[in-house]
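S.K.: only geometry, no sequence info:
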């Protein structure tokens, strides 16, 4: 039944040339007025690049991945050198539902790059460019997460491509934002963990989790069983994982509210929420609130 449902879901969608439907918004309020005019076309240029560039290796089947990039410029050292903070989000359709489930929310606070007003954006997978390689990195991460939700480990080729971009950045002398940093988020660490065997149970569990989300309107009981199966997998692996794991933080920052909502009425909700407190201590207070309900 599981595989039949997924095949039907795939056949019910359309085939598109590219993979992303990315909405880009730019905020330049932190910049001096002089520099703002140089960025008038930046949002549309990034949006065109994300939506018209081919990132997937084959022919993309299904609707485009709904995603967004909110770019907050923080400084400009001259007319062409900029720094920005970026919030990247993505979501996908829930089977037989008008609703979507959030796939990813990332706050990347350290993007530095060179941009000349009116310049063209070109993809180059064999060299590093601080502007387009950043966009390529997140395009591949978004595609990888989307594919992982439909089949176990299906996103691996795209996480590998993202890691290759990181390696190009490191060997090319890119800024420290491409390294493993002491901050709570690191591009490099995110994709390293996604490809690390220690995190394999987590990624394999993504499939169960999102199948549970897809199946929720059909059978709440079965959907909850699948979500709990994912939680149990992660709980069993937790002692092998980095306590400051970027992947775990990224996933649970995105999904903790949905998990609480979907487990309402589950027969052993308290026991599962106690496990979640140990897996995701950052949201322990929210899990405690849910236990009391």
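M.R.: Sure thing, it's come through. All values reported here derive from a predicted model rather than from experimental measurement.

S.K.: CA only for contacts and neighbour counts going forward, please
M.R.: Noted.

S.K.: how about the strands of this protein, start to end?
M.R.: Using DSSP state E, the strands of the chain run over 20-27, 65-76, 81-93, 100-114.

S.K.: Now do the contacts for the spatially most central residue of the chain.
M.R.: Centroid check for the chain by CA atoms, centre = their mean gives residue 104 as the closest residue, at 3.4 Å. Neighbouring residues of residue 104 by CA atoms under 8 Å, 6 or more residues apart in numbering: 88-91, 142, 145, 250-251, 254.

S.K.: quick one: which of the residues you listed has the most company?
M.R.: Among the contacts of residue 104, residue 142 has the most neighbours (other CA atoms under 10 Å), with 25 neighbours.

S.K.: Look up how far residue 69 lies from it.
M.R.: 12 Å (CA to CA, to the nearest Å).

S.K.: Distance check, the closest residue to residue 204 other than its chain neighbours against residue 76.
M.R.: Closest residue to residue 204 apart from its sequence neighbours, by CA to CA, 6 or more residues apart in numbering: residue 152 at 5.1 Å. Between residue 152 and residue 76 the distance is 43 Å, computed by CA to CA.

S.K.: The structure to be compared is supplied as follows:
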């Protein structure tokens, strides 16, 4: 990506040995399988799904961009089996998490955490997962969708609306799945599903939420170590923008995801800072559901 290529050029000019960028394999995804809610030993074959999903996600080129191995996006997928509808058909919950490094530190931050409770698919012993962007599959199409969502969110943290191409790829998958009747793809099946998420991420009226991801990560977290007060000022500015946005965005999934992912980090960011009172007022207005966490800002 262009913002990562700058660092590579600087290293070359300074005579520093670097990794050579290679095309693709952008994701380093850890997959966990939880089948504790299924009774019976006949489902032991589901343990093999972990390896197959990891290979499917991690060994694929999802974009045309060049990545160093150290630039791979760290993410995780937890597949929780809720019910066996038939011996090889399952209702599951998928928890998707992605992280990115914080510039100038050895730490990382969670970019987004999504809890998808509407995933239903068939899987039998020894089933291979084959990538086919032109054909809908209840199992792999959801994996494709979230691979693009992870990429889009990550790109958005490095440049304003930088993840649009990846989100458009996710929308094409959602459009292909819309007529299947499978859960999670219809705007009428739930107010917190894949369809609503991708519609919001590409809607102009929701762009302030995506712009907030850029400002928060690139101008807030990445600058916090060197200039904490200016970083806090930047975050206050994006919160003021989100306060205005929240006035006309009712029941916004993408806005709720931002705060569900970041509420504890936002509190820690302002603890002990001069702008904690202003942060408290904004956060409790925009995100009242996490007021008990934000109250810590007033108890110092």
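M.R.: Structure's in. What do you need? Nothing here was measured: the structure is a model prediction, and the numbers come from that model.

S.K.: tell me the contacts of the corresponding residue of structure 2 for residue 268 of structure 1?
M.R.: Aligning on TM-score structural alignment places residue 268 of structure 1 opposite residue 275 in structure 2. Counting by CA under 8 Å, 6+ apart, residue 275 of structure 2 makes contact with 232-233.

S.K.: Same question for residue 204 of structure 1.
M.R.: 148, 152-153.

S.K.: What residue in structure 2 is paired with it?
M.R.: Residue 204 of structure 1 maps onto residue 211 in structure 2, by TM-score structural alignment.

S.K.: How about residue 176 of structure 1?
M.R.: By TM-score structural alignment, residue 176 of structure 1 lines up with residue 183 in structure 2.

S.K.: repeat for residue 285 of structure 1
M.R.: Aligned by TM-score structural alignment, residue 285 of structure 1 pairs with residue 292 of structure 2.

S.K.: and what of residue 65 of structure 1?
M.R.: Using TM-score structural alignment as the criterion, residue 65 of structure 1 maps onto residue 73 of structure 2.

S.K.: same check, this time on residue 94 of structure 1
M.R.: Using TM-score structural alignment, the partner of residue 94 of structure 1 in structure 2 is residue 102.

S.K.: close enough to count as contact, that match and residue 222?
M.R.: Yes - between residue 102 of structure 2 and residue 222 there is a contact under CA atoms under 8 Å: 5.4 Å.

S.K.: shared neighbours of these two, which are they?
M.R.: Counting by CA under 8 Å, 6+ apart, nothing touches both residue 102 of structure 2 and residue 222.

S.K.: where's the nearest residue to residue 105 of structure 2 once chain neighbours are set aside relative to residue 164 of structure 2, distance?
M.R.: Closest residue to residue 105 of structure 2 apart from its sequence neighbours, by CA to CA, 6+ apart: residue 225 at 7.9 Å. According to CA to CA, residue 225 of structure 2 and residue 164 of structure 2 sit 29 Å apart.

S.K.: Over to residue 238 of structure 2?
M.R.: Separation of residue 238 of structure 2 from residue 164 of structure 2 (CA to CA): 20 Å.

S.K.: picking that back up, what about the match of residue 285 of structure 1, how many neighbours?
M.R.: Other residues near residue 292 of structure 2 come to 10 when the count uses other CA under 10 Å.

S.K.: Tell me which residue of structure 2 lines up with the residue nearest to the centre of structure 1.
M.R.: Using TM-score structural alignment, residue 104 of structure 1 pairs with residue 112 in structure 2.

S.K.: Tell me the spacing between that match and residue 295 of structure 2.
M.R.: 23 Å.

S.K.: The match of residue 176 of structure 1 and residue 120 touch, don't they?
M.R.: Yes - in this structure, residue 183 of structure 2 is within contact of residue 120 by CA under 8 Å, at 7.1 Å.

S.K.: And stretch 274-294 of structure 2, how far out from the chain middle?
M.R.: Here stretch 274-294 of structure 2 is found 23 Å from its chain centre; the criterion is CA atoms, centre = their mean, to the nearest Å.

S.K.: quick one: buried residues of it?
M.R.: 276, 279-280, 282-284, 286-287, 291, 293-294 (16 or more other CA atoms under 10 Å).

S.K.: cool, and stretch 10-26 of structure 2?
M.R.: Buried residues in stretch 10-26 of structure 2, counted by 16+ other CA under 10 Å: 21, 24-26.

S.K.: now stretch 147-161 of structure 2
M.R.: Within stretch 147-161 of structure 2, the residues that count as buried by 16+ other CA under 10 Å are 147-161.

S.K.: from these, which two are the most distant?
M.R.: Spatially, the most separated pair among the buried residues of stretch 147-161 of structure 2 is 147 and 160, at 19.6 Å (CA to CA).

S.K.: what about residue 217 of structure 1, distance to residue 224 of structure 1?
M.R.: 11 Å.

S.K.: same deal with residue 293 of structure 1?
M.R.: The gap separating residue 293 of structure 1 from residue 224 of structure 1 is 18 Å, by CA to CA.

S.K.: the more surrounded of these two?
M.R.: Taking other CA under 10 Å, residue 293 of structure 1 and residue 224 do not tie; residue 224 has more neighbours (24 against 7).

S.K.: can you tell me how far the more buried one sits from residue 265 of structure 1?
M.R.: Using CA to CA, we find residue 224 of structure 1 at a distance of 9 Å from residue 265 of structure 1.
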